[in-house]
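**Student:** got a sequence here, can you build the structure:
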Amino acid sequence: MLKRYFITGLLVWIPIVITLWVLGMVVSTFESVVPGFLTSEALFGRHIPGFGFALVVVVVVLTGLFTANLLGRKLFEIWEGLLSRIPLVRTIYNSVKQVSDTVLAPNGQAFRKAVLFQYPRAGSWTIGFLTGSPGGEVASLLPGEHVSVYIPTTPNPTSGFFLMVPRSEVFELNMSVDAALKYIVSMGVVAPGGMPARGN
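**Tutor:** This is a model prediction of the structure:
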């Protein structure tokens, strides 16, 4: 009886603790980029929890508003032009910007579809997410049509594997990306509802 109550209590507390832990990491990461002279200690003489996070959110929103107009876009282009002239910075910045533009763009297709395919061997199945299609030299060397797929690891989906798989071997799922992530993170415990998979 005690064991059952203990497990029930864990089922209640584990999601809460992990959620608070992740939120704490996000807030502390945001606050770490705030300059010292803009911290709550420097401005108000005392520590205000979440002040740095709120400040970063405000700055990001204001930046979005500024770059949405013609003058802001022009200044942003000048800024990017300056960064593109610095060898090491140019490489890092362009790579990160390309990934963020692809993943975060409203009309982008990255992580918009969950798929089912055999991995790491025939007969074993896993769930991944479409991230696009191979291009350039890689596409020219691949026989037939392929798609790019990201396979998150369990229970930590922030790491994973990138594969290029023949389109004919990939089955698109009707489940949402959120439902697929829950299925992966829960190690198959939280089975998604919805319609069955359909093939390409």
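**Student:** from here on, just use CA atoms for contacts and neighbour counts.
**Tutor:** Fine.
**Student:** so after the host helix or strand of residue 88, what's the next helix or strand?
**Tutor:** Taking DSSP states H and E as the criterion, residue 88 maps to helix 87-104. Note on helix 87-104: by DSSP H and E, the next helix or strand toward the C-terminus is strand 114-118.
**Student:** how about the strands in the protein?
**Tutor:** Secondary structure of the chain, counting by DSSP state E: strands at 114-118, 125-132, 146-152, 160-166, 171-172, 198-199.
**Student:** contacts for the third one?
**Tutor:** Taking contacts as CA atoms under 8 Å, 6 or more residues apart in numbering, the residues outside strand 146-152 that touch it are 126-134, 139, 158-167, 184.
**Student:** rerun that using 10 Å as the cut-off
**Tutor:** For strand 146-152, contacts defined as CA atoms under 10 Å, 6 or more residues apart in numbering pick out 110-111, 113-115, 117, 119, 126-135, 139, 157-170, 181, 184-185.
**Student:** and this one, so I can compare the two:
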Amino acid sequence: MKKYLIAGLLVWLPLALTIWVLTSVLGLLDGMFGWFLTATQAVLPASATAPLEMLRRIPGLGLVVTVVALLITGIFATNIVGQWWLRQGSRVLNRIPIVKSIYNSIKQVSDTLFSSSGNAFREAVLVQYPREGAWTIAFVTGKPGGEAAHHLPGDYLSVYVPTTPNPTSGFFLMVPRRDVIELAMSVDEALKYVISMGVVAPPLPAAAPALAAEPARN
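**Tutor:** Alright, predicted model coming up:
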């Protein structure tokens, strides 16, 4: 009986969690879209609110509107006119005392993470943490800079060590490159490995036998 219950749980649990995540995201987007409709109705005459109220009843419309808005924004931001307007908007935000600190911090992080020319979170590595001899998966985020780099002689890497099973929290480390072992697995495979607490291991690459024959670095 216990074996069959566990087998049934393993079948339904991933499907149930997937449906729950998707419905939560759709609910969030529909809620944001509903808030936008409410704000629009507040400034429009009463005769124009009826069509907007009909849009509120269409399920999933918030997701469609969000995707379309992102596409339009991306097209606008990649041409000369759009870039000029974005620079003007950034200048306005940078003149607001509290807003400029929050905006600049978030913008620097997002530009680093999502830039196609950046190296953040594009390589999975092995590092010794939290003590020597204990290894964990980390993600290279770049190299130390500023005053920290001035006090670290030699070749160092900045890495992010995610927690399990929630990889959105973790630890930022600056470690010597010689103490880092590069992995052939992709970032997606490494994230699955971390989230599953080591249960879902990625397949061995073709060069795995040769890599396994090498002695571990200290």
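**Student:** please state their TM-score.
**Tutor:** Here the TM-score for the pair of chains, by TM-score structural alignment, normalised by the length of structure 1, is 0.90; 199 aligned residues with a CA RMSD of 2.3 Å.
**Student:** re earlier: can you select the buried ones among the contacts of strand 146-152 of structure 1 for me in ChimeraX?
**Tutor:** Of those, the buried ones go into a single ChimeraX selection, burial set by 16 or more other CA atoms under 10 Å:
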select :110,111,113,114,115,117,127,128,129,130,131,132,134,163,164,165,167,170,181,184,185
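**Student:** what sits closest to the aligned partner of residue 119 of structure 1 in structure 2 if chain neighbours are left out?
**Tutor:** When structure 2 is aligned by TM-score structural alignment, residue 119 of structure 1 is paired with residue 129. The shortest distance from residue 129 of structure 2 to any non-neighbouring residue, by CA to CA, 6 or more residues apart in numbering, is to residue 135 (5.7 Å).
**Student:** quick one: the one you found and residue 217 touch, right?
**Tutor:** No. Using CA atoms under 10 Å, residue 135 of structure 2 is not in contact with residue 217; the gap is 11.5 Å.
**Student:** who has more neighbours, the two?
**Tutor:** Set side by side, residue 135 of structure 2 and residue 217 show more neighbours around residue 135, with 13 against 8, by other CA atoms under 10 Å.
**Student:** stretch 156-164 of structure 1 aligns to what range in structure 2?
**Tutor:** The aligned range for stretch 156-164 of structure 1 is 166-174, by TM-score structural alignment.
**Student:** first-to-last residue distance for the matching stretch?
**Tutor:** Start and end residues of stretch 166-174 of structure 2 are separated by 21 Å (CA to CA, to the nearest Å).
**Student:** hmm, who's touching it?
**Tutor:** 127, 129, 138-144, 148-149, 152, 156-164, 191-192, 194-197.
**Student:** repeat that for 8 Å
**Tutor:** For stretch 166-174 of structure 2, using CA under 8 Å, 6+ apart, the contacting residues are 144, 156, 157, 158, 159, 160, 161, 162, 163, 191, 194, 195.
**Student:** element containing the residue nearest to residue 56 of structure 2 when sequence neighbours are not counted, please.
**Tutor:** Nearest in space to residue 56 of structure 2, with sequence neighbours left out and distances taken as CA to CA, 6+ apart, is residue 34 at 6.2 Å. Assigned by DSSP H and E, residue 34 of structure 2 belongs to helix 2-43.
**Student:** run through the neighbouring helices and strands of that helix.
**Tutor:** Where contact means 3 or more CA pairs under 8 Å, 6 or more residues apart in numbering; DSSP states H and E, helix 2-43 of structure 2 is packed against helix 49-56, helix 61-77.
**Student:** distance between the last one and the chain's centre?
**Tutor:** Shown here is helix 61-77 of structure 2, whose average C-alpha point lies 19 Å from the average C-alpha point of the whole chain (CA atoms, centre = their mean, to the nearest Å).
**Student:** what is that helix packed up against?
**Tutor:** With contacts defined as 3+ CA pairs under 8 Å, 6+ apart, the packing partners of helix 61-77 of structure 2 are helix 2-43, helix 80-93.
**Student:** do you know how far the counterpart of residue 144 of structure 1 in structure 2 is from residue 139 of structure 2?
**Tutor:** Under the alignment (TM-score structural alignment), residue 144 of structure 1 pairs with residue 154 of structure 2. Separation of residue 154 of structure 2 from residue 139 of structure 2 (CA to CA): 20 Å.
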